[in-house]
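K.L.:
Build the 3D model from these lines:
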Amino acid sequence: MSNEHFSLQAEIAELENILRTIPEEKAISRLSFESRLEEARSRLAELGEPVVKEKLQLTFRGQPVDGTSGILADFGGKAVEVFSSAVSTVMASINGDIGERGPVAKKDADKLMITGTAVGSFGFELEVAGNSNPLFEEDDVTAGGVVEIIQDLLETAATGTDDEITEVVDVIHPRALKKVSEFLGFLESQKASCGISFKGKSFKFSNNSQLSNAALKLKDQNVKERPVEFEGKFVGFLPHSRMFEFSIRETGEIIKGKIGSKKIDIEQLSDNFLKAPVGVTLNSVSVGEGKPKYTLTSASDIRAKAGGGSQPPLTQE
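P.N.:
Just a heads-up that it's a prediction; the model follows:
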């Protein structure tokens, strides 16, 4: 909460206490205090909800770190820079603000601020914007939410199966995943490892070997992403979770996937193509030997077959 929020709230409380001591019939005596109270309330309303700040601890161990005493400046600065870039890129990818190339769209709200040193293993305390930040759209994932996703991804890459890693990777754009991989690659090159503590949850790599194994699993060569084509029919759409079920004509297998773009109108999708014969191109993502996860990235990737839907689904502007 900002100093201005605190100051205005204190002023409002003080004025309310003063007015409680002045009888209602003394209207002239109350007038100036009531005017100041109305002005303070108006200024507080204009400020809106206070931005909630959350604390993240990013700690390091290994060759560049001297126990709990210090850390090489070049390493510490670069590590925080690469981690911050990963947070910005993952947030842009989840909120639909990233393309295959070009600069990543950024908001001031995705910036991390160093506010102190972390207790224990040497590292940094970083401040991230929470869910009340007005710079976020209503459905956006915040920087705090992204930190949780990255923390989950690092832990799963270190200890999970290929299927479990695929589940987490599926929500992240390949460019964003590459940024997380670059963070691990930098630590590996410096013979260092890291730990993340955020909102009561902590994870740290047990040793450099575990970090190297996680970095290997997230490298481009181990993450398979490609378009795949199917013929069959959509047998279900779930608007709230933005998921679909599709029955493959050749095998009868029913696969599930997510509807990636927020611009796709799911009601139009259902009206035009539910249980109608179609061809569809889906984006397939898998890690290692993990089962693929499917995403419908564009309404134009659905093609009506004879006797099926008459037009492609409209997209929301």
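
K.L.:
CA atoms for contacts and neighbours, from now on please.
P.N.:
Fine.

K.L.:
what ranges do the strands span in the protein?
P.N.:
Using DSSP state E, the strands of the chain run over 53-62, 65-66, 70-71, 113-117, 123-129, 192-198, 201-204, 223-238, 243-248, 254-259, 277-287, 293-296, 302-304.

K.L.:
And this one, please, so the two structures can be compared:
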Amino acid sequence: MSAFVARQRLEAEAESLRQLIQVSNPANVLGRMSMEGRLRSILAELNRMERQLGTRAEISLVFNGRPVAGSAAIEASFGSKAIDAFQRTVATAFAVQASDGHVGQRGPTISSEMAALHITGVVHGSFGFVLEEIDPKGDQWTDSALKAAADATVRLLERVSATDEQDAEAALEEVNDRLFVNVRDFVKLVHDNQATLTIAERDRSLDLSGPALERAYERVANAIIEDEELTLQGVLQGVLPGARRFEFRGGGFDIKGKVARDISAEYLRSLESDPMVGHEVTAIFRKRTVRDTTSAVRETYTLVRVIPETGPPSHAI
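P.N.:
Predicted coordinates:
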């Protein structure tokens, strides 16, 4: 039994016991003592489960809305499509992390078997599915790569549905384009089928219903992300290794932005003494253009390569 389902059943039993104890006959001392003892045992077990390490991916997708018939059933077509869409999103997040972000829009990614979640139970009270990572090696002390990918998927959905407009825009500016397509397909599937969704992890949950679902839909349903490589000659005016930011002027552009993840902080610090900062260089950027229905076109730049005016490239991805 999954940890989520086990907790759900224990919490439901605890609530039932509290109600029974509240209305029990004070004269039924033995019965009351038995119920109180069972309640203490359940609360102790819930406390123990809370302290356990959760190092493997475990997510529950709980649906409501048009495709769901109370807690009894869910439309098979919608349910299977939703699970498949979520699995593809997690698998892409897994591939993005494993390849340090270098996953293209097309072509094969890392083996889907390595990023496979399994249905291990259903959620009661509404209708949902418990998806877990099955690790034949057993428990481990640190989070698995698949758990990190699942966490990243939920975090991305949380950001694109948040009330914080700036954070939502930043999420679209940073996300891998293939992962964005998966997230867009998943959000559209839930929205277009008039469903709502709660995504529950071990220590948090995300409610994709009402305004939150509408915000996510408006931001991603019609958004277009375009990436292109841009090569410019100019002056590298400044680099902040800690913040991983840069400033560049040249070719009619004044550019500020982020530095690619695979450029080390040590290398960034060396640019100041190489010397490159304050000198003419050729710089290669990844220019991202985001177009959506909620704001104007946004352009961001990521520094991916610096070439001194003479000599070999100082860094290349």
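
K.L.:
overall similarity of the pair, as a TM-score.
P.N.:
Overlay of the two chains. TM-score (TM-score structural alignment, normalised by the length of structure 1): 0.65; 254 aligned residues with a Cα RMSD of 3.8 Å.

K.L.:
hmm, back to that, possible to save the strands of structure 1 as TSV with mean neighbour count and distance to residue 265 of structure 1?
P.N.:
Below are those laid out as TSV (neighbours: other Cα atoms under 10 Å; distance: least, Cα to Cα, whole Å):
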stretch	mean neighbour count	distance to residue 265 of structure 1
strand 53-62	21	34
strand 65-66	18	51
strand 70-71	16	51
strand 113-117	14	38
strand 123-129	22	30
strand 192-198	21	36
strand 201-204	15	37
strand 223-238	17	11
strand 243-248	19	12
strand 254-259	18	10
strand 277-287	21	16
strand 293-296	23	12
strand 302-304	20	13
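
K.L.:
Can you add distance to residue 38 of structure 1 and give those back as CSV?
P.N.:
Formatted as CSV, the strands of structure 1 follow (distance: least, Cα to Cα, whole Å):
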stretch, distance to residue 38 of structure 1
strand 53-62, 28
strand 65-66, 55
strand 70-71, 52
strand 113-117, 35
strand 123-129, 30
strand 192-198, 39
strand 201-204, 43
strand 223-238, 47
strand 243-248, 49
strand 254-259, 48
strand 277-287, 56
strand 293-296, 52
strand 302-304, 57
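
K.L.:
Tell me which of these lies nearest to residue 158 of structure 1.
P.N.:
In terms of Cα to Cα, the element of those nearest to residue 158 of structure 1 is strand 201-204, at 9.5 Å.

K.L.:
packing partners for the closest one?
P.N.:
helix 143-159, strand 192-198 (3 or more Cα pairs under 8 Å, 6 or more residues apart in numbering; DSSP states H and E).

K.L.:
what's the mean deviation for the longest one versus structure 2?
P.N.:
Put plainly, it is helix 143-159 of structure 1. Averaged over the aligned pairs, helix 143-159 of structure 1 sits 2.2 Å from structure 2 after superposition, using mean Cα distance after the TM-score superposition for structure 1.

K.L.:
residue range for that helix in structure 2?
P.N.:
Using TM-score structural alignment, helix 143-159 of structure 1 corresponds to residues 146-162 of structure 2.

K.L.:
The matching stretch: which residues count as buried?
P.N.:
Within stretch 146-162 of structure 2, the residues that qualify as buried by neighbour count (16 or more other Cα atoms under 10 Å) are 146-154, 156-162.

K.L.:
residues in contact with it?
P.N.:
Contact with stretch 146-162 of structure 2 is made by 55-59, 89-91, 93-94, 97, 114-115, 133, 167-169, 171-172, 183, 199, 206, 208, 212-217, 219-220, as judged by Cα atoms under 8 Å, 6 or more residues apart in numbering.

K.L.:
mind running it again at 7 Å?
P.N.:
55-57, 89-90, 93-94, 115, 167-168, 171, 206, 212-213, 215-216, 219 (Cα atoms under 7 Å, 6 or more residues apart in numbering).

K.L.:
filter the residues you listed to the buried ones?
P.N.:
55-57, 89-90, 93-94, 115, 168, 171, 206, 212-213, 215-216, 219.

K.L.:
Show me which of the residues you listed is closest to residue 303 of structure 2.
P.N.:
Using Cα to Cα, these come closest to residue 303 of structure 2 at residue 171, 17.9 Å.

K.L.:
For stretch 43-54 of structure 2, which outside residues touch it?
P.N.:
With Cα under 7 Å, 6+ apart as the criterion, stretch 43-54 of structure 2 contacts residue 7.

K.L.:
Who are the contact partners of residue 222 of structure 1?
P.N.:
Neighbour list for residue 222 of structure 1: 287-288 [criterion: Cα under 7 Å, 6+ apart].

K.L.:
Okay, it and residue 188 of structure 1: tell me how far apart.
P.N.:
17 Å (Cα to Cα, to the nearest Å).

K.L.:
Next: residue 316 of structure 1.
P.N.:
Residue 316 of structure 1 sits 44 Å away from residue 188 of structure 1, going by Cα to Cα.

K.L.:
Give the residue from the two that has the larger number of neighbours.
P.N.:
Neighbours per residue, other Cα atoms under 10 Å: of residue 316 of structure 1 and residue 188, the larger number sits with residue 188, 18 against 11.

K.L.:
and the nearest residue to that one once chain neighbours are set aside, how many neighbours?
P.N.:
Leaving aside its chain neighbours, residue 188 of structure 1 sits nearest to residue 212 (6.2 Å; criterion: Cα to Cα, 6 or more residues apart in numbering). Using other Cα under 10 Å, residue 212 of structure 1 has 20 neighbouring residues.

K.L.:
what does residue 310 of structure 2 give?
P.N.:
Other residues close to residue 310 of structure 2 by other Cα under 10 Å number 9.

K.L.:
and it, what does it touch?
P.N.:
Residues near residue 310 of structure 2 by Cα under 7 Å, 6+ apart: none.

K.L.:
before we move on, the earlier item: with respect to residue 296 of structure 2, which of the buried ones among the contacts of stretch 146-162 of structure 2 is nearest?
P.N.:
Nearest member of these to residue 296 of structure 2, counting by Cα to Cα, is residue 219, at 12.0 Å.

K.L.:
The closest one -> structure 1?
P.N.:
In structure 1, the residue matched to residue 219 of structure 2 (TM-score structural alignment) is residue 217.
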